[in-house]
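Student: starting from these lines, generate the structure:
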Amino acid sequence: MIKVESVSGLRELLNDKKNIVFIPTMGNLHEGHLSLIDQATLISRTVVVSIFINPAQFNSSQDLEKYPRTIGQDIALLRPYENVIIFVPQLNEIYPETPNKNYDLPPIANELCGKYRPGHFNGVITVIDRLFNLIKPQAAIFGKKDYQQLYLIKEFSKVSYPTIEIIGMPTIRDGNGLALSSRNNLFEKEQLIDISFFNQSLTNIVHRAQSGENYQESILFGIDALNERGWLIDYIEVRRSSDLKVALPGDRHLIILGAANYKNIRLIDNIEFCIDGSN
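Tutor: As a prediction, this is how the structure comes out:
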């Protein structure tokens, strides 16, 4: 494991490296992140993991301030990985000037999470653009928990970085089905079972849809169940998994995506499924 904090230091380390695999993170690492790194080490001997809390993708300064900062713990988790370069830049290394570029993103960037977090995905693409340009990887790995983000990064990369392979990896969950997330650390330990009900509700909606029930009826049933437990729903929708367009009759490969708030903390999750009943 090698830790580097400057752009110049990173470039020096990567100068003669080929087949670089890159995993961007905002720190507060967990088993979900480690599963991405494990996959990266299977396909390359040069793996770069960035730890950078990107202010451009936060919609409020309060949300940015609340984001967990655990760099010492993160470094300890990564220490066993011999071939991993950890890039931990300061803000001015990534943004020498205040970023203000508006990217031409697909309309889906303003739907789902984009509807409730205006400018969020522009901020995500801003930092991805900067990091891809610095690191010049052959592949980049992302978790599917942020499915909309993954889709938008793929679409952006097709045009701006066509030689970079974008790899999506399955969401890692705990024993109760809760998707591992840095935001989970904002809850008390005894609340983790409560928040796993979000995934359980999405799963129930999927099962009802697979049994032939109308999507909207299934979703309304799930929203009612969540509301009864104190959740505030931003959205729960069924889309085509291939392009995130609204699912039409006859579409088989689907995904349910949801965002909801519990105790003023926002969580997202999704489940890919097939309408014939097989996931």
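
Student: for the rest of this, base every contact and every neighbour count on C-alpha atoms.
Tutor: OK.

Student: quick one: the strands in the stretch 101-250 of the chain?
Tutor: Taking DSSP state E, counting those that start in this stretch, the strands of the stretch 101-250 of the chain run over residues 139-143, 165-169, 232-240.

Student: same list, those, but as CSV with distance to Glu82 and mean neighbour count please.
Tutor: Below are the strands of the stretch 101-250 of the chain laid out as CSV (distance: least, Cα to Cα, whole Å; neighbours: other Cα atoms under 10 Å):
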stretch, distance to Glu82, mean neighbour count
strand 139-143, 19, 21
strand 165-169, 22, 17
strand 232-240, 40, 19
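
Student: to compare with the earlier structure, here is another sequence to fold:
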Amino acid sequence: MINAVHKIEEVKKQVNEWKKQNLKVGLVPTMGYLHEGHKSLIDRAVKENDKVVVSVFLNPLQFGENEDLDKYPRDLERDLEVCEKAGANLVFNPEVLEMYPESSCSYVNVENLTKGLCGAKRPVHFRGVCTVLTKLFHIVSPDKAYFGEKDAQQLAVVKKMVKDLNFNLEIVGCPIIREEDGLAKSSRNIYLSKEERKAALILNKSLKKANSLMENGERNAAKLKEIIENEINSETLAKIDYIEIVDSENLEKLDKIEKTVLVAIAVYIGKTRLIDNFTFKLN
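Tutor: As a prediction, the model looks like this:
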């Protein structure tokens, strides 16, 4: 089985050897407990690069108070099996102190794009995401890094950070992977009881309804949000965190759909917060 590397210098040494051979390196950053969604990112990276590094690091900086850091699922042995089967070449699994020595006091923050959507309720989240990714990009020096479109705001923020800070790599967004019944794959799905798992289907159902209306010409954002809201509220176990229709690039709210938009929702099913979205492109 593929072994995990725990030290930054070990990763740098291996990557430097690959670079000397002019090999292209892909990076798939994860927080572990890998599922089919993660595997799809690794599969894409394997196809497009000579070598692939998967980071498995549960980043404490992106969790706020009273969030689920302590109970977030962990299973490194299973993660290593997924990585090996998908064809990854190296798994980087550092300890927290390896990534953030006690003397650490530097952070990376992207403004504006992080104010709404998930950033409105999770004020430290994207600072933690951007800080850890900046470190991973420097450690691994990838040619491409792969992210799922389920975390649409994260993808937009990372693309902006890479552009603004002149990172020499390409950010690749990959489609949402869903269960057969439509629920978006997520490590947090494990928290759902059988009844909650069934209730969680309301997320995709509400988005499908909105997408259908948009395809048939509806362009009023407020009306579409109301339709999504009513659909979600029909499920007694669901509690809406947010429903937003925003510009797909700058994430600013829109009243009327006249360009490519992101329709994004966050919903609590019981105590579990789930996100889902779709992008609507005008022909």
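
Student: tm score of chain vs chain?
Tutor: Remark: TM-score between the superposed chains equals 0.92 [TM-score structural alignment, normalised by the length of structure 1]; 276 aligned residues with a Cα RMSD of 1.8 Å.

Student: quick one: closest of the strands of the stretch 101-250 of structure 1 to Ile108 of structure 1.
Tutor: strand 232-240 (11.0 Å; Cα to Cα).

Student: other residues contacting the helix or strand just after that closest one?
Tutor: Downstream of strand 232-240 of structure 1, the first helix or strand assigned by DSSP states H and E is strand 253-262. Under the criterion Cα atoms under 8 Å, 6 or more residues apart in numbering, residues 113, 195, 198, 202, 206, 230-242, 247, 266-275 lie in contact with strand 253-262 of structure 1.

Student: mean deviation of strand 253-262 of structure 1 from structure 2?
Tutor: On superposition with structure 2, the mean distance recorded for strand 253-262 of structure 1 (mean Cα distance after the TM-score superposition for structure 1) is 1.0 Å.

Student: same thing with stretch 7-14 of structure 1?
Tutor: Mean for stretch 7-14 of structure 1 is 1.6 Å (mean Cα distance after the TM-score superposition for structure 1).

Student: what about whichever residue in structure 2 pairs up with Thr126 of structure 1, neighbour count?
Tutor: In structure 2, Thr126 of structure 1 lines up with Thr131, judged by TM-score structural alignment. Using other Cα atoms under 10 Å, Thr131 of structure 2 has 18 other residues around it.

Student: surely Leu64 of structure 1 touches Ala56?
Tutor: No - under the criterion of Cα atoms under 8 Å, Leu64 of structure 1 makes no contact with Ala56, lying 9.6 Å away.

Student: neighbour count for these two, which is higher?
Tutor: More crowded of Leu64 of structure 1 and Ala56, by other Cα under 10 Å: Ala56, with 21 against 15.

Student: ok, the more buried one - contacts?
Tutor: Shown in contact with Ala56 of structure 1 (Cα under 8 Å, 6+ apart): Pro99, His120, Gly123, Val124, Thr126, Val127.

Student: and it, what pairs with it in structure 2?
Tutor: In structure 2, Ala56 of structure 1 lands on Leu61 (TM-score structural alignment).

Student: distance of its match relative to Gly32 of structure 2?
Tutor: The spacing between Leu61 of structure 2 and Gly32 of structure 2, counted by Cα to Cα, to the nearest Å, is 15 Å.

Student: next: Leu183 of structure 2.
Tutor: Applying Cα to Cα to Leu183 of structure 2 and Gly32 of structure 2 gives a distance of 19 Å.

Student: still on that earlier bit, closest one to Asp104 of structure 1 among the strands of the stretch 101-250 of structure 1?
Tutor: Once the strands of the stretch 101-250 of structure 1 are compared by Cα to Cα, strand 165-169 is nearest, at 19.1 Å.

Student: that closest one packs against which elements?
Tutor: If you count contacts as 3 or more Cα pairs under 8 Å, 6 or more residues apart in numbering; DSSP states H and E, strand 165-169 of structure 1 packs onto strand 139-143, helix 147-160.

Student: for those, which one ends up most surrounded?
Tutor: strand 139-143 (a mean of 21; mean count of other Cα atoms under 10 Å).

Student: quick check: angle from that strand to strand 165-169?
Tutor: 20 degrees (axes from the mean of the first three to the mean of the last three Cα atoms, to 10 degrees).

Student: and strand 139-143 of structure 1, what does it pack onto?
Tutor: strand 20-25, helix 31-43, strand 165-169.

Student: how about those in JSON lines, adding distance to Lys136 of structure 1?
Tutor: Shown next, in JSON lines, are those (distance: least, Cα to Cα, whole Å):
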{"stretch": "strand 20-25", "distance to Lys136 of structure 1": "8"}
{"stretch": "helix 31-43", "distance to Lys136 of structure 1": "15"}
{"stretch": "strand 165-169", "distance to Lys136 of structure 1": "11"}
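
Student: for Ile51 of structure 1, find the nearest of those.
Tutor: Ile51 of structure 1 lies closest to strand 20-25 among these, at 5.1 Å (Cα to Cα).

Student: now the helices for the stretch 1-150 of structure 2?
Tutor: Per DSSP state H, counting those that start in this stretch, the stretch 1-150 of structure 2 carries helices over the ranges 8-20, 36-48, 76-86, 96-99, 118-121, 125-140.

Student: distance to Lys150 of structure 2 for those helices - can I get that in CSV?
Tutor: As requested, the helices of the stretch 1-150 of structure 2 are exported to CSV (distance: least, Cα to Cα, whole Å):
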stretch, distance to Lys150 of structure 2
helix 8-20, 28
helix 36-48, 9
helix 76-86, 20
helix 96-99, 26
helix 118-121, 12
helix 125-140, 15
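
Student: so which of those gets nearest Val108 of structure 2?
Tutor: helix 125-140 (4.8 Å).

Student: list of residues touching that closest one?
Tutor: Applying Cα under 8 Å, 6+ apart, the set of residues contacting helix 125-140 of structure 2 from outside is 8, 11-12, 15, 27, 29, 53, 59-64, 99, 107-110, 114, 119, 154, 158, 161.

Student: chain neighbours aside, what residue packs nearest to the counterpart of Ser218 of structure 1 in structure 2?
Tutor: Counting by TM-score structural alignment, Ser218 of structure 1 lines up with Leu224 in structure 2. In space, Leu224 of structure 2 comes closest to Ala210 once its chain neighbours are excluded; the distance is 6.0 Å by Cα to Cα, 6 or more residues apart in numbering.

Student: gap between the residue mapped onto the one you found from structure 1 and Ala40 of structure 1?
Tutor: Structural alignment (TM-score structural alignment) places Ala210 of structure 2 against Ile205 in structure 1. Remark: distance between Ile205 of structure 1 and Ala40 of structure 1 (Cα to Cα) = 34 Å.
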